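**Student:** Let me see the structure of the following:
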Amino acid sequence: MADNFVALMKQQQALLATAKKRQGLLPQQRTTRRELQQEYLTVQNGNHLIKQTFVGEAYEPSTAEIIELKPICIRELRLETHHTGRPLLVRVFCNAVRVTAVQTGIEDEHDHEPYYKATSNGGVIVGVDHPSDFVVLDECDTIVPLSLRPRVQAVEEDRSAEEVKKEGNVAVGLKQHRKALKLYSEAIALCGGEDEVLRRDLHRNRALTNHHIGQYEVAHSDAIAAVIPDVQTDDTRSMELNTKAYLHAGRASYNFGHFEDAARMFTEAIRMRTDNDVNIELARALDRLRESKTGLFIFLSDRFLGGLPPRLDCASFVKNTEVRSSPGRRKGLFAVKSFSAGDLILREKAFCSSLGSDNGQTTNMTINLNTQRMSVGTHASLHTKLVTQLQRNPNQASAYFELYDGTKSSSIPPASTANPPVDVFRVQSILELNAFGLRDAPPEPSSPSTKSPQKALRPANDSTATFLRASYMNPACHANAYRTVISDFLILRATRAIAMDEGLTIAYTRPDPASLDYGSTFSHWGFTCECVVCNAELHPKGSISHRRKVVKEADDFAASPANEASDKVTPTKAQPGFEPDVPKLGVTAIAAWLRRACMLDSTEPGKCIKLGTTALSSLGFLPSIVFKELVIDRTHCVVKDVVVDTAVYLSQLYEVVEGKDTMVSAQYAVWAEEMWEICKGSKRGFEQRYGA
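**Tutor:** As a prediction, this is how the structure comes out:
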């Protein structure tokens, strides 16, 4: 599969190189209108299970008003050229289809034949990459040339705002929300200066329509514009209308995460008139406010046994973190208070997510020729969702465009509520460097004694999301924080003690000391990891290949006895750079395997304890017994699920060796539950897997 992706990337690079040779030329052949209609009819009837998107050379979106620009016609367009500042006015004559992009047939007032960018089959098309560069005009708009307007235009009397409003209401009933939005806007423009009652009705209706489309920011503005001022308590009708307006405003605020404003709007609605729906909405908003202030979530309780939806209705808890400039990095996420190991640092709701269940049987693929990267699955489909969300809610765009995009500095594009420009190339660059693969952490019902426990985890790339706050965390293989994801909710806990103002770090990937690419793992993000783990694995250079070889052999248990493999691995981790507290990741798998094998022989619990301790030490957890109490040094720890199993086994072993009243056994049991909470995000499922 990987070879196919590489071949596809090379094919697109070759096509781009060929197209660039024709840059600035006029095309020699163009498809006729009839041929194009037939081609689109064929494509429209096809079944496209793979949607490919090719990201070409980046350019900025237009920020000018269309009336300020000099139009260009199709015959003037040149191949592989961005005609900056020249709008093209065309008419669509085919139904749009989605293949490698949304495509349709067009014609202008001079050429009733289409055009113009080199395609994989040798044809040409007109390409518009930024959705904000694409403007749908009314067919009778004064900007539209007469030859492109309808040949027969209905002669009708001037319609009143009330009549247009009724048409909008009909469109809403048919769920034609885009059409309704256009009609309500037209009706508002027709309202006279004294017709405030009708104007407020239209704003209230348009607020609901904008909400259906997902344009929450303008929905909120419309709802506030619909509020009737200075209403008397005996004016029942006005009180009822204001309740609806405040309800729409509150729901809009709720949907873009402004829960405090949402609660205020719902409170105002209840003040106008008691309504059960508003009471429910207010309770939800207050729950979100409580979550954002306390970090307590009902669904994370170990007493919560219900199933969870793929997208959770919850708030983010991020008040204990702060984004700041970071030495050696552009920015980072810092702790504003001290944390102990296992403490909750943040819980964050995804800014935007694409779930595997969203796309059905369709596979999405994005090939970015600017960065030479390819994305498949939900990572690719998330780009479309992000562009849509940012265009519909431009105030959210500023926060997203603050994220790292691979350049040394970031600039926030200007926003316009009428037609906000969204740079799709920059959205993609930020997505490639900041997306998180979602991997649920549900309870695991299998017991430790099961030889091959079946994990109820979806593949790591099954779903993808962006998190605005968590994205600022810098990397370290021996990170001081560990993330887990439940549905579209990211949970971050401390893996060791964290001081106030200390930078928060997470492991971007799972380090593999046997990999030939070790040391260049982070090239995707444009840096080299210099944590103690990577420095140890890469020093001295002369022994790296030998260590990789023996670690690879140790993973192949069928090729050599386990103990022999252990004897071969251990000396390679005693070389310079591997201080006692530095994780030795190549030892972990073999040590854990030996510990499980030893557990089958109950006559040697002492040996099992030693092997369990070795497994923990290989991950940077250094246990010691001081005055019969367990002390664990986790300065450079690397968190993995195997830590929990090992801690539970050690608890059981110490109980066998020292008796049920041993303090060490109890402390290992407590520590195992703490590590489970770090690895899984909550204590849910711990008792089910390991018993009380």
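**Student:** going forward, measure contacts between C-alpha atoms and count neighbours the same way
**Tutor:** OK.
**Student:** Check the burial of the closest residue to Lys607 other than its chain neighbours by counting its neighbours.
**Tutor:** If the residues on either side of it in the chain are set aside, Lys607 comes closest to Cys598, at 7.5 Å by C-alpha to C-alpha, 6 or more residues apart in numbering. When counting by other C-alpha atoms under 10 Å, one arrives at 19 neighbours for Cys598.
**Student:** residues in contact with Cys598?
**Tutor:** Going by C-alpha atoms under 8 Å, 6 or more residues apart in numbering, Cys598 touches Glu604, Lys607, Cys608.
**Student:** among these, who's most crowded?
**Tutor:** Most surrounded of the contacts of Cys598: other C-alpha under 10 Å gives Cys608, at 23 neighbours.
**Student:** and the helix or strand hosting that one, which residues are buried?
**Tutor:** Under the criterion of DSSP states H and E, Cys608 resides in helix 605-618. Buried residues in helix 605-618, defined by neighbour count with 16 or more other C-alpha atoms under 10 Å: Pro605, Cys608, Ile609, Leu611, Gly612, Thr613, Thr614, Ala615, Leu616, Ser617, Ser618.
**Student:** is it fair to say the residue nearest to Lys607 lies in a helix?
**Tutor:** Yes - if the criterion is DSSP: H, G, I helix; E, B strand; the rest coil, then Cys598 is within a helix.
**Student:** returning to that earlier point: can you spell out which helices and strands pack onto the helix holding Cys608?
**Tutor:** Helices and strands touching helix 605-618, by 3 or more C-alpha pairs under 8 Å, 6 or more residues apart in numbering; DSSP states H and E, are helix 585-599, strand 622-626, helix 642-658.
**Student:** Just tell me which of the ones you listed ends up closest to Thr378.
**Tutor:** Taking C-alpha to C-alpha as the measure, the helices and strands packed on helix 605-618 were each checked against Thr378, and helix 642-658 came out nearest at 28.5 Å.
**Student:** need the next SSE after that closest one, C-terminal direction.
**Tutor:** helix 663-680.
**Student:** contacting residues around Ala494?
**Tutor:** Neighbour list for Ala494: Phe339, Ser340, Ala341, Gly342, Asp343, Leu344, Ile345, Asn480, Ala481, Tyr482, Ile678 [criterion: C-alpha under 8 Å, 6+ apart].
**Student:** So how do I select the buried members of the residues you listed in ChimeraX?
**Tutor:** With 16+ other C-alpha under 10 Å as the criterion, this ChimeraX line picks the buried residues out of the contacts of Ala494:
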select :339,341,342,343,344,345,480,481,482,678
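**Student:** Secondary structure for the contacts of Ala494 - can I get that in a markdown table?
**Tutor:** Formatted as a markdown table, the entries for those read as follows, by three-state DSSP:
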| residue | secondary structure |
| --- | --- |
| Phe339 | strand |
| Ser340 | coil |
| Ala341 | coil |
| Gly342 | coil |
| Asp343 | coil |
| Leu344 | strand |
| Ile345 | strand |
| Asn480 | coil |
| Ala481 | strand |
| Tyr482 | strand |
| Ile678 | helix |
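**Student:** Of the buried residues of helix 605-618, just say which sits nearest to Thr528.
**Tutor:** When those are compared for distance to Thr528 (C-alpha to C-alpha), Ser618 comes out closest, at 22.6 Å.
**Student:** Would you do the same for the sequence below? I want to compare the two.
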Amino acid sequence: MKALYRAGRAAYELDAYDRAHSAYTSVTRIDSDDIDGLRELKRTEARIAEQLTGVNFWAATGPQAHGTKVDHANFLRRTEARQTETHGRGLFAVEAIECGDIVLSEKALAFVPSPAVPESFHLVIPPAATRGTFGTQSNMWTAVIQKNIIEYNSFGYAHDLDLTSFGNAALVTPGMDNKDGSMGLWLHSSAINHSCLYNAEHSFIGDMIIFRATRGIAKDEEITTLYKEVNADYETRDTALPTTGRKTLLQQAKEVLERLPILNATVEPRTVVMMFEDLLAQIQDTYSEEFYRDLPRLGLITLNRYCAFAYSRNDPDKALEHAFAVIAAHGYTLTITGADVELDRTNAMLAPQVVDQLMNVSRTQESKGQMAVVSELRELALEMYIIINGEPSGFETRYGKARERCSTRA
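**Tutor:** Sure thing, here's the model as predicted:
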């Protein structure tokens, strides 16, 4: 019975859940009251269910999973890698996926957490390469090599308590600055190509990457994501993308804001806002309707955010106008008609500031007594927050709890 139990533990850690289930079932047949066997059988059945449904308890996992190996199974059945017509391999949906649903969740082949206080600098230069890797990249390179050694030489390997521990054990304590320099390698997800008009957003929980649909995805549609954040300047995006060895589906137009004024601290705030609005009008004119109709206009995001904040205390209507402008600049079309809220995401780029502005719009609507609209906007904001963050923890801390109302005022 002990041999079966150990075989089940080994199979579980190798993600061979069917073999683990068979071993634990045999354990419980020998002793139906074995506590360890029953516990591990239940845990294995939960992983098998996750492989089929992708339903995981992210709220319970996320906050504690910084820099850890999470105890969840891969959920890959909705996607498969195929050849594209124009840009090599890609990942495609094998079934329709609704907005906000999990596209895939995958545990890392190799995962290197960031040390709390780096004590050494590692540099690896492979003999056949012309350049080296350093830091967590070199540690991950070593981890991948170790995995291959284990795979092809199953007779033994160097023991490391962190790497061989069972269950949901933390690998390392995160640094005090909360900057996670962890690095991982995800094989299935690596087939996903970049698009500036992407349809899936990724987030991380421990060593697991989660992709959620930012809009409805049709069967056989290619899954794409954004490699750099929406607000990254053009030079950063243009420099970083080629180094990844991946191809871009849509080249963003280069916006050079050389006329941005240097503002003196003594200038009146109202004057500064007026200068921002004047500059916004000039930037807006550079976006041709012929080419940018219903597309994101990234050059309008930051200044509209500043203006929305500046007007938030003394001019709610102007604040609302700029909040809508921020949302529109990301490619969304938000329409509020009476108590109905509609959001067109066809060519949208999801970002945290969209969630912020949806909540700002909801607060303005709340001040007007439009509680039905407030509820819908909050639901949209929460959905987007989960897509970006992977799970809902922290939403109420950032935006507060929903207020209950017995009736809706006109």
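**Student:** Overlay the chains and give the TM-score.
**Tutor:** Once the chains are overlaid, their TM-score stands at 0.82 when taken by TM-score structural alignment, normalised by the length of the second structure; 376 aligned residues with a C-alpha RMSD of 3.0 Å.
**Student:** of all the helices and strands packed on helix 605-618 of the first structure, which lies closest to Gly377 of the first structure?
**Tutor:** If you check each of those against Gly377 of the first structure by C-alpha to C-alpha, helix 642-658 wins as the nearest, at 28.9 Å.
**Student:** Any buried residues in the closest one, and which?
**Tutor:** Neighbour counts using 16+ other C-alpha under 10 Å place 642-655 of helix 642-658 of the first structure among the buried residues.
**Student:** Not counting residues beside it along the chain, what's closest to the equivalent of Leu300 of the second structure over in the first structure?
**Tutor:** With the correspondence set by TM-score structural alignment, Leu300 of the second structure lines up against Val587 in the first structure. In space, Val587 of the first structure comes closest to Ser618 once its chain neighbours are excluded; the distance is 5.9 Å by C-alpha to C-alpha, 6+ apart.
**Student:** Okay, the residue nearest the centre of the first structure and Gly257 of the first structure: tell me how far apart.
**Tutor:** In the first structure, the C-alpha closest to the average C-alpha coordinate belongs to Ala465, at a distance of 1.8 Å (C-alpha atoms, centre = their mean). Here Ala465 of the first structure is placed at a distance of 16 Å from Gly257 of the first structure (C-alpha to C-alpha, to the nearest Å).
**Student:** Could you do Gln12 of the first structure as well?
**Tutor:** Taking C-alpha to C-alpha as the measure, Gln12 of the first structure falls 40 Å from Gly257 of the first structure.
**Student:** can you check Lys568 of the first structure too?
**Tutor:** Taking C-alpha to C-alpha as the measure, Lys568 of the first structure and Gly257 of the first structure are separated by 55 Å.
**Student:** next one: Thr570 of the first structure
**Tutor:** Computed as C-alpha to C-alpha, the Thr570 of the first structure to Gly257 of the first structure distance reads 51 Å.
**Student:** try Ala418 of the first structure
**Tutor:** For Ala418 of the first structure, the distance to Gly257 of the first structure equals 22 Å [C-alpha to C-alpha].
**Student:** Equivalent analysis for Thr388 of the first structure, please.
**Tutor:** In this structure, Thr388 of the first structure and Gly257 of the first structure are 17 Å apart, going by C-alpha to C-alpha.
**Student:** of those two, who's got more company?
**Tutor:** Shown here are Thr388 of the first structure and Gly257; by other C-alpha under 10 Å, Gly257 has more neighbours (19 against 15).
**Student:** Quick one: map that one onto the second structure.
**Tutor:** Aligned by TM-score structural alignment, Gly257 of the first structure pairs with Asp15 of the second structure.
**Student:** Spatially nearest residue to its match (excluding sequence neighbours)?
**Tutor:** Ala73 (7.3 Å).
**Student:** In TSV: the buried residues of helix 605-618 of the first structure, plus distance to Ser253 of the first structure.
**Tutor:** As requested, the buried residues of helix 605-618 of the first structure are arranged in TSV below (distance: C-alpha to C-alpha, whole Å):
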residue	distance to Ser253 of the first structure
Pro605	59
Cys608	57
Ile609	55
Leu611	55
Gly612	52
Thr613	52
Thr614	53
Ala615	50
Leu616	47
Ser617	49
Ser618	49
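**Student:** I'd like to know which of these is nearest to Leu296 of the first structure.
**Tutor:** Distances from the buried residues of helix 605-618 of the first structure to Leu296 of the first structure were compared by C-alpha to C-alpha; the smallest belongs to Leu616, at 30.6 Å.
**Student:** and the aligned residue in the second structure for the closest one, what is it in contact with?
**Tutor:** Taking TM-score structural alignment as the alignment basis, one finds that Leu616 of the first structure is matched in the second structure by Ile327. When the contact criterion is C-alpha under 8 Å, 6+ apart, the partners of Ile327 of the second structure are Thr333, Leu334, Val354, Gln357, Leu358.
**Student:** Please repeat the previous calculation with a cut-off of 6 Å.
**Tutor:** Val354 (C-alpha atoms under 6 Å, 6 or more residues apart in numbering).
**Student:** returning to what we had before: separation between the counterpart of the residue nearest to the centre of the first structure in the second structure and Ile209 of the second structure?
**Tutor:** In the second structure, the residue paired with Ala465 of the first structure is Gly184, using TM-score structural alignment. Gly184 of the second structure sits at a distance of 9 Å from Ile209 of the second structure (criterion: C-alpha to C-alpha).
**Student:** so what's the match of Ala465 of the first structure up against?
**Tutor:** The neighbours of Gly184 of the second structure, taking C-alpha under 6 Å, 6+ apart as the test, are Ala108, Ala110, Phe111.
**Student:** From Ala143 of the second structure, how far out is it?
**Tutor:** 10 Å.
**Student:** Overlap in contacts, the two.
**Tutor:** Applying C-alpha under 6 Å, 6+ apart, one finds that Gly184 of the second structure and Ala143 are jointly contacted by Ala110.
**Student:** secondary structure class for His202 of the second structure?
**Tutor:** When the rule is three-state DSSP, His202 of the second structure gets the label strand.
**Student:** Can you name the helix or strand that the residue lying closest to it once chain neighbours are set aside falls in?
**Tutor:** Distances taken as C-alpha to C-alpha, 6+ apart put Phe211 closest to His202 of the second structure, at 4.3 Å, once the chain neighbours are dropped. Element membership for Phe211 of the second structure, per DSSP H and E: strand 208-213.
**Student:** Which residue numbers in the first structure does that strand align to?
**Tutor:** Per TM-score structural alignment, the counterpart of strand 208-213 of the second structure in the first structure is residues 489-494.
**Student:** list the buried ones in that stretch?
**Tutor:** Within stretch 489-494 of the first structure, the residues that qualify as buried by neighbour count (16+ other C-alpha under 10 Å) are Phe489, Leu490, Ile491, Leu492, Arg493, Ala494.
**Student:** residues touching the fifth one, list them.
**Tutor:** The reference is to Arg493 of the first structure. Contacts of Arg493 of the first structure were listed using C-alpha under 6 Å, 6+ apart, and they are Gly342, Asp343, Leu344, Ile345, Ala481, Tyr482, Ile678.
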